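Engineer: Quick one: sequence and predicted model below, then my questions.
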Amino acid sequence: MNDFLAPAANLMLLLFVVSALLGTGLSLTLRQILEPLRSIRLVISSLAASFLLVPLIAVVLTRIHPLERPLRIGLILLSMTAGSEGLPKITGIVKGNTAYAVGLMCMQLVVSLVYVLSLISVLLPEVSVDHVKLATKLVVLVFLPLATGLLLKARRESAAVRLEHWLHKVSMFSLFLMFALFIAANYSAVLAILHFEAVLTVIVYLALSFIVGYLLGGPNPGTRTALAVGSLLRSGSIAMVVASQAFDDPRVIVMIISIFILMLPVLPVMIWVFRPRGSA
């Protein structure tokens, strides 16, 4: 049974990554991406939160509360990959600055590609990675779909709108199916991961990531909310591509999936705690 589940899960992973990033590109224009990033101070603070402080939080927490090797790799790897495709939509739902969230997401995605390739051996020194092979996979599975979507949006906007609608459905379907297949294929690993120390470490990591983004988001409440959400959320697409290509242990991907599951209750709680005073 596992001989079917594992390959099917990997296939759904590839389908999710390509459809999600192609759909993201189809929904954006260069002006939407660049306009919110005109503030140099905000760009610097956003990069500091996304690529300095959040990974540092993950590294420090795994030193304070040592996790099993694949769980530690999964947490640190996810902390390195900023740029969730759902950031603009979630920011809009919680009444944050959606325009800034769009620019932030795209900046995070592009920087994450370079960041992971450059620093994975620094933050995970015990891991041996074929950088050329990994770079090729990231370019093909992440950069090309995103760039293709942006190009099609610029050249054929009406077709891009129709295609983006269907790709959103494909990406959501493949995401849920991928989660189910990975969990079914690695059921015992999921149960092993969900012990108190691991869950507590992940919850503290998520909470501190949100707080870091909130504190560095500047004086505007909408921007603070967007960076806080963008610091807590990570790019599952990039993290799982790297995990599937660079690590043989399926528990790395299972850990990443488990973190996303724990995000579901943590994010609403953090948004409520840090809501502007006077809000309902």
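Structural biologist: Arrived safely.
Engineer: drop to CA atoms for contacts and neighbour counts, all remaining ones
Structural biologist: Fine.
Engineer: count of residues packed around residue 101?
Structural biologist: For residue 101, the tally of surrounding residues (other CA atoms under 10 Å) stands at 30.
Engineer: got it, and residue 108?
Structural biologist: Neighbours around residue 108, by other CA under 10 Å: 24.
Engineer: And for residue 102?
Structural biologist: The burial count for residue 102: 28, using other CA under 10 Å.
Engineer: surely it meets residue 34?
Structural biologist: No. Applying CA atoms under 8 Å as the test, residue 102 and residue 34 come out as separate, 9.0 Å apart.
Engineer: hold the first one in mind and look at this next one:
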Amino acid sequence: MTETLMILLKVSVVALIACVGAGTSPSELTYLWRRPGLLLRSLAAMYLLVPLFAFGLVLIIPIERGVKAAMLVLAVSAGAPLLPKRLKKLNSQEYIFSLLITSSLVAIVAVPLWTALLGAYFDVTVELSESKVLSDIAKTILLPIMIGMGLRAIFPVWSERLSDRVITIAGVVLAASGIILLVIHREHLVGLTWQGVLALVGLLVFALFIGQLLGGPNRDDRTALAIACATRHVGVALIVATEFVGVRTVVLVVAYFVTAFIVSSIYLTWRRR
């Protein structure tokens, strides 16, 4: 059952990312690249400041090995694959699409580097080669994006209509699979210490804050970056988490994403007022 749920989670993410690609134009793709200041702040928030804060929490708070591994997974899993669906009502679509593509490209270099350095430093067993990370990210993120963009170029009207339906279905499957996984392995959540809960909640709150701080003068851009920092990259996280020994890391990572989804939804509602 667990293996089936993991497959459903990954397939849902791939489908969502492909649909995002189907709604992306070349001008949206390069939006951030034409704004180096915003680009650097966004990448610094997602790939540097949030990871460093997570590592700091691991050093300061005495937490168990499973939570430590989950924190490491979340720290290295920067990105924003689900932003376009969640933030459709914001007036920052070009920024959101460009952030998705750019963060996925950066992940190819950043994820193997962070995982290799910090897996050894925090004494967390990671049976993960750089070539495997590169291959998995290319197959689950970049290839679906390219396929989606290709379909948009060939069948613009048809691909847009189909992508909206697939996004809805994939979103439901993703949420249902995650919740069922948590129910099946609820013993891993019941045994959490208050230090572990504090560390995971602290990471979520700080990520929202740093994204809000560095998102620039545009209110919607700040909201988008805050949610991107907090929710992390579910596709990358699942790739990395499945390589850790034991199912506990995967369960804790999924629990974080469910919590982050709820908290960021409340935050988004507040920001839209």
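Structural biologist: Looks like it arrived, so ask away. Note that the structure is a prediction, hence the values are computed from the model and not measured.
Engineer: Helices of the stretch 1-150 of structure 2, start to end?
Structural biologist: 2-22, 26-29, 36-44, 50-60, 65-76, 83-86, 93-121, 130-137, 143-154 (DSSP state H, counting those that start in this stretch).
Engineer: Find me the equivalent region of the third one in structure 1.
Structural biologist: Aligned by TM-score structural alignment, helix 36-44 of structure 2 falls on residues 40-48 of structure 1.
Engineer: which residues are in contact with that stretch?
Structural biologist: 37, 104, 108, 213, 216-218, 227 (CA atoms under 8 Å, 6 or more residues apart in numbering).
Engineer: closest to residue 178 of structure 1 among the residues you listed?
Structural biologist: Nearest to residue 178 of structure 1 among these: residue 108, at 23.9 Å, using CA to CA.
Engineer: so what's the residue nearest the centre of structure 1 up against?
Structural biologist: Most central in structure 1 under CA atoms, centre = their mean is residue 235, positioned 1.6 Å from the mean C-alpha point. Residue 235 of structure 1 makes contacts with 78, 81-85, 109, as judged by CA under 8 Å, 6+ apart.
Engineer: For those residues, which two are the farthest from each other?
Structural biologist: 78 and 85 (14.1 Å).
Engineer: ok, those two, which is more surrounded?
Structural biologist: residue 78 (31 against 23).
Engineer: Tell me which residue of structure 2 matches up with that one.
Structural biologist: So, by TM-score structural alignment, residue 78 of structure 1 is matched to residue 74.
Engineer: Test my guess that its match contacts residue 254.
Structural biologist: No. Applying CA under 8 Å as the test, residue 74 of structure 2 and residue 254 come out as separate, 10.1 Å apart.
Engineer: circling back: and the residue nearest to the centre of structure 1, what pairs with it in structure 2?
Structural biologist: In structure 2, residue 235 of structure 1 lands on residue 233 (TM-score structural alignment).
Engineer: can you check residue 196 of structure 1 too?
Structural biologist: Match for residue 196 of structure 1 (TM-score structural alignment): residue 194.
Engineer: tell me the contacts of that match?
Structural biologist: So residue 194 of structure 2 contacts nothing (CA under 8 Å, 6+ apart).
Engineer: Apart from its chain neighbours, what residue comes closest to residue 95 of structure 1?
Structural biologist: Once flanking residues are discounted, residue 95 of structure 1 sits nearest to residue 222: 6.9 Å by CA to CA, 6 or more residues apart in numbering.
Engineer: quick check: angle from the host helix or strand of the one you found to helix 40-48?
Structural biologist: Assigned by DSSP states H and E, residue 222 of structure 1 belongs to helix 221-232. With axes from the mean of the first three to the mean of the last three CA atoms, to 10 degrees applied, the angle from helix 221-232 of structure 1 to helix 40-48 works out at 20 degrees.
Engineer: With structure 2 overlaid, how far apart is helix 221-232 of structure 1 on average?
Structural biologist: Superposed on structure 2, helix 221-232 of structure 1 shows a mean distance of 2.0 Å to its aligned residues (mean CA distance after the TM-score superposition for structure 1).
Engineer: Return the list of helices and strands in contact with that helix.
Structural biologist: Contacts defined by 3 or more CA pairs under 8 Å, 6 or more residues apart in numbering; DSSP states H and E place helix 221-232 of structure 1 against helix 87-93, helix 98-123, helix 196-216, helix 251-273.
Engineer: Check which helices and strands the next helix or strand after it is in contact with.
Structural biologist: For helix 221-232 of structure 1, the following helix or strand on the C-terminal side (DSSP H and E) is helix 236-246. Packing partners of helix 236-246 of structure 1 (3+ CA pairs under 8 Å, 6+ apart): helix 2-26, helix 69-80, helix 131-138, helix 251-273.
Engineer: out of these, deepest packed?
Structural biologist: helix 69-80 (a mean of 24; mean count of other CA atoms under 10 Å).
Engineer: with structure 2 superposed, average distance for that one?
Structural biologist: Mean deviation for helix 69-80 of structure 1: 1.8 Å (mean CA distance after the TM-score superposition for structure 1).
Engineer: Show me what the residue nearest to residue 95 of structure 1 aligns to in structure 2.
Structural biologist: Residue 222 of structure 1 maps onto residue 220 in structure 2, by TM-score structural alignment.
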